[in-house]
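Undergrad: from the sequence below, what's the structure:
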Amino acid sequence: MILRRPAETSLASSNAPGASLAGPWEHSNGWEPRAPLRWRFSLTTGVVVAIVVAVVTLATYATVTALLTARVDMALEEDATSLLGMSMNADSPEELGELVDEYRAFHPRSRTSIEPPQWAFAYGDSIPLGGAFRESGGGIETSIRTIGDERVVVKRHSSGATVALARDMTDTRAMVATLGTVLVTLAAAGILLAIMAGLVVSKAGLRPITRLQRAADYVTQTNDLRPIMVVGTDEMAQLTLSFNEMLAALQETRTRQSQFVADAGHELKTPLTSMRTNIELLMMANQSGNSASIPEEDRRELEKDVIAQMNELSTLIGDLVDLAREDASQKKTEKVELHEIVGTSLSRARRRRPDVDFQVRIEPWILEGDEFSLARAVLNLIDNAAKWSPPSGTVRISMRQINDSTLRLRVDDSGPGIPAEDREKVFERFYRSAEARSMPGSGLGLAIVRQVIERHEGSIRVLDSPDGGARLEALFPGYRGEGEVDSDPGFLNAEDGNERKKIFAERWFNQD
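TA: Below is the predicted model of the structure:
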């Protein structure tokens, strides 16, 4: 059958507006906290699986579609190349007609158009011959495109011979559509299975959290800080260990608080009872019509005792407040000049004990910390040394940098010293040795000192002083300040001009 060459046709395409996609649920503020943790885990697992399955499904669909189309293109190109060679060797129109009929017989779903070289007409079906041609080698150009439901391959020789093949893609597209349906069904089933598996896994995985929650509820209801049994070595076991450590810390805090209240009550009771008795005696003596009278000397002694007991009570309350302040949360730190604190504390200690000789060497030192707490600790150290030094005794204070980030503060007294068995106990709250019970004090001063120093990442210990007293040696972190600080001239230029005292002081300040 002889056909005229059809005119070149152009295909128009239009893009329909796409519909907006909605998510599986509308996200609202505060949804996560209200949903159970198990469902949140399951839904999270489902969403992740859905995303992975969707990506895999789309990739599989696109790959299979591309492979099937490539196979059709390859088969059409092979057939078109074979027909092109035969058309160039045909000698008559009848031979071309037989060639077309034979191809249709073996490929019933394909259409064929053959144009011999230098001929003005084509044999076969009407197939558009346009498209983007590419070089295929051997003087042949190839065009591959889709028109409607057909895949069209056109091969054109430089001699003018042209072969066009069009194959119906309906069956291929139906196969791809079936594959897409199967993939979507499998994806939906996989997502449901993932959610169900997430529920099962989350229930098993959250069992230790449930046990931990029951334990926390038990502690809340019964106030019993009993530790929880640890099972395994995984992250939940580590969380349980941390919870048990928290319970132990709470129990220790509770014990310390109870002991602190008991000790404070006991320490407050003694001066209050004594002061109450003395005040009652003074009140009875001042009542009108009372025949009993107190001698003037005894009255003055009673008044002196009341004042001393009030001072003791005031000191005790101040120490308790300082301890409570140190037990509070971490305070804001600032740059503190330790040498200024030592100088100020020394001035206060000299006013309290003018009968004691203070010898001092100060170096500039700066650290990060709480100035009020550090001032209280340093003052307690110097006051403690002054309290235990006898009249005309000596208190030696030395600041010495031992490395780039550490300063040593020594405070030596000339008192009786501290026995080795009591050197750790003196830092305990309310501890007072047998010798100290006759001295004024609350037993809290050195406890405050150690608590402040340790909070500032330092340390303190008790040693023997070279002249038989006690040495309290504290280490402070920080760095050296700028400039120089004048030390107390008293320790080098003694007022009495005693050269031996001067040599001893120099040796004491320069020792390691």
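Undergrad: going forward, measure contacts and count neighbours with C-alpha atoms only.
TA: Fine.
Undergrad: now do the helices in the stretch 151-300 of the chain.
TA: Applying DSSP state H, counting those that start in this stretch to the stretch 151-300 of the chain gives helices spanning 170-205, 207-222, 235-286, 296-327.
Undergrad: compare with the first, here's sequence two:
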Amino acid sequence: MPLRSRLALLTSVAVAVAVAVCAAAAWFIVRDQLRASLDDTLMENRDAPIPGLQGQCWSEAPDVPEDRRLPSFGSVLQIVMASGESCILNGETTVEVSGDDVAVAQRRQPQALHDAEGEDGRTYRVLTYPVQGASPPAAVMVARPLDDVNGPLRSLALILTLVAGAGVVGATGVGVALARAGLRPVDRLTGAVEHIARTEDLNVRIPVEGDDEIARLSRSFNAMTAALASSRALQQRLIADAGHELRTPLTSLRTNIELLARSEETGRPLPEADRRQLLASVTAQLGELGVLIGDLQELSRPERAAGSGRLEVVGLHDVAQRAVARARLRAHGMTLTAALDPWYVRAEPAGLERAVVNLLDNAVKFGATTEDERDRSVEITLAGGVLRIRDHGPGIAADDLPHVFERFWRSPGARSLPGSGLGLSIVARTVRECGGDITLRPADGGGTEAVLALPGAAVPPPETGQPPALPGPPAG
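TA: You can find the predicted model right below:
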């Protein structure tokens, strides 16, 4: 059954139950009130004079003259003896005598109030009370038919049934209308989902009105489609940029390899110097391809939240020392000086070391472009949890600073230098996972300074037990 039909059905059932309960409660309340009113009437006339009490008593209903009938009730008046025998004083029928009536006649009960059947087939409400000073003991039964109660109750039951039926029918219609109105946003959401599944168009947005659950669902859906569209755009951009970056080294590789193969096929060997240069170029290009593929693999894995369980406490100064040693092997005449104070952080050791190496390689690459030999140096300092790497290269233009951590972005002055434009993206990703901050800014006196701040502590954690909570990243 569709959701709209289920909601309409549930609404109808709920209204039907509520109306039935209210109708039943009203019927029972009216019944009790009518019976209580009849009982009050019988009790109020208990002390009234009884015509014919000293006159003749018949064993069955006689044809009593009009002036002998009970004017206040117009019903039945009987005498009950202690032996259980009864006779009628007034009325058109006799009423069945019960054990309670006999108990009243025998003085074992002060009075009795109950229903009884008459010989005419009608139901009577009977009040029995003792006759004072009667000998032998006797009681009077005053009975009044319940038609005055049952008739209105039957009419009330019919009216309540009709009203309840009309209410249920009306509630069904209202439930259908409310279900359609309430589920209209869900229909729009369903249509949008079906459209996306059919066309893979992630630019669909659902109009949002109000602040209810449906509006929240619509906002969440719009946010989800926006995130998916952004993810697809980033994926397409990554594929396009990776293809563009791979095309150049692959073209160069193919050219060099074809040249070497043609030399072998034609039997005209290349000069040894040219041959060694071609092989060195092929080796370098293969290395660039390996680095590019490794960077792509690093960026393709899901990014962890800061402080995730895979991080461990490591010494940033030790990581930086190893990174400086690796960078010196590729410095090619650059001078690297390091002053590292102890600082312990939570990070993935391999990823953090790679990030520091990328920063150092970036500083070495741009620092080597300066023509002044005195400026061909890189200073590395670690103090108070802040790692600074400063070079004396040409620096970064102010317009380029917002883009330095974007994937495959390279400044116009760096496009002639080796690299894929992924190193700083990996650095920013690693620092985010560690809960830190990374910035690149112009250095005083020229060059560029990379500032890496990670939350940590200057003392190592205890060897046993849980490591102490590390403070947040330092300011600056």
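Undergrad: follow-up on the earlier one: so which of the helices of the stretch 151-300 of structure 1 gets nearest residue 62 of structure 1?
TA: Among the helices of the stretch 151-300 of structure 1, the nearest to residue 62 of structure 1 by CA to CA is helix 170-205 (9.4 Å).
Undergrad: skipping adjacent residues, who's closest to the residue mapped onto residue 145 of structure 1 from structure 2 in space?
TA: In structure 2, the residue matched to residue 145 of structure 1 (TM-score structural alignment) is residue 114. Distance criterion CA to CA, 6 or more residues apart in numbering; nearest residue to residue 114 of structure 2, sequence neighbours excluded, is residue 126 at 5.4 Å.
Undergrad: separation between residue 468 of structure 1 and residue 422 of structure 1?
TA: Residue 468 of structure 1 is 16 Å from residue 422 of structure 1, where distance means CA to CA, to the nearest Å.
Undergrad: same question, residue 35 of structure 1
TA: From residue 35 of structure 1 to residue 422 of structure 1 the distance is 59 Å (CA to CA).
Undergrad: these two - which one has more neighbours?
TA: For residue 35 of structure 1 versus residue 422, neighbours defined as other CA atoms under 10 Å are more numerous around residue 422 (13 against 10).
Undergrad: what's the closest non-adjacent residue to the residue mapped onto that one from structure 2?
TA: Using TM-score structural alignment, the partner of residue 422 of structure 1 in structure 2 is residue 400. Counting by CA to CA, 6+ apart, residue 400 of structure 2 lies nearest to residue 411, which is 6.7 Å off, once chain neighbours are set aside.
Undergrad: likewise residue 110 of structure 2?
TA: residue 104 (6.0 Å).
Undergrad: helix or strand for residue 88 of structure 2, which one?
TA: strand 86-90 (DSSP states H and E).
Undergrad: same question, residue 81 of structure 1
TA: In the assignment (DSSP H and E), residue 81 of structure 1 maps to helix 37-89.
Undergrad: distance from that helix to the middle of the chain?
TA: On the basis of CA atoms, centre = their mean, to the nearest Å, helix 37-89 of structure 1 sits 45 Å off its chain's mean C-alpha point.
Undergrad: that helix packs against which elements?
TA: strand 110-115, strand 150-157, strand 162-168, helix 170-205 (3 or more CA pairs under 8 Å, 6 or more residues apart in numbering; DSSP states H and E).
Undergrad: so what angle separates the directions of the next helix or strand after it and strand 110-115?
TA: Remark: after helix 37-89 of structure 1, the chain's next helix or strand is helix 93-106, criterion DSSP H and E. Going by axes from the mean of the first three to the mean of the last three CA atoms, to 10 degrees, helix 93-106 of structure 1 is angled at 160 degrees with respect to strand 110-115.
Undergrad: now the helices of the stretch 151-300 of structure 1 as TSV including mean neighbour count?
TA: Shown next, in TSV, are the helices of the stretch 151-300 of structure 1 (neighbours: other CA atoms under 10 Å):
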stretch	mean neighbour count
helix 170-205	16
helix 207-222	14
helix 235-286	14
helix 296-327	15
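Undergrad: who wins for proximity to residue 100 of structure 1 among these?
TA: Using CA to CA, the helices of the stretch 151-300 of structure 1 put helix 170-205 closest to residue 100 of structure 1, at 22.5 Å.
Undergrad: state the helix or strand in which residue 475 of structure 1 lies.
TA: strand 470-477.
Undergrad: against which helices or strands is the helix or strand just after that strand packed?
TA: Remark: after strand 470-477 of structure 1, the chain's next helix or strand is strand 479-480, criterion DSSP H and E. The helices and strands touching strand 479-480 of structure 1, judged by 3+ CA pairs under 8 Å, 6+ apart, are strand 365-369.
Undergrad: okay then, goodbye and thanks.
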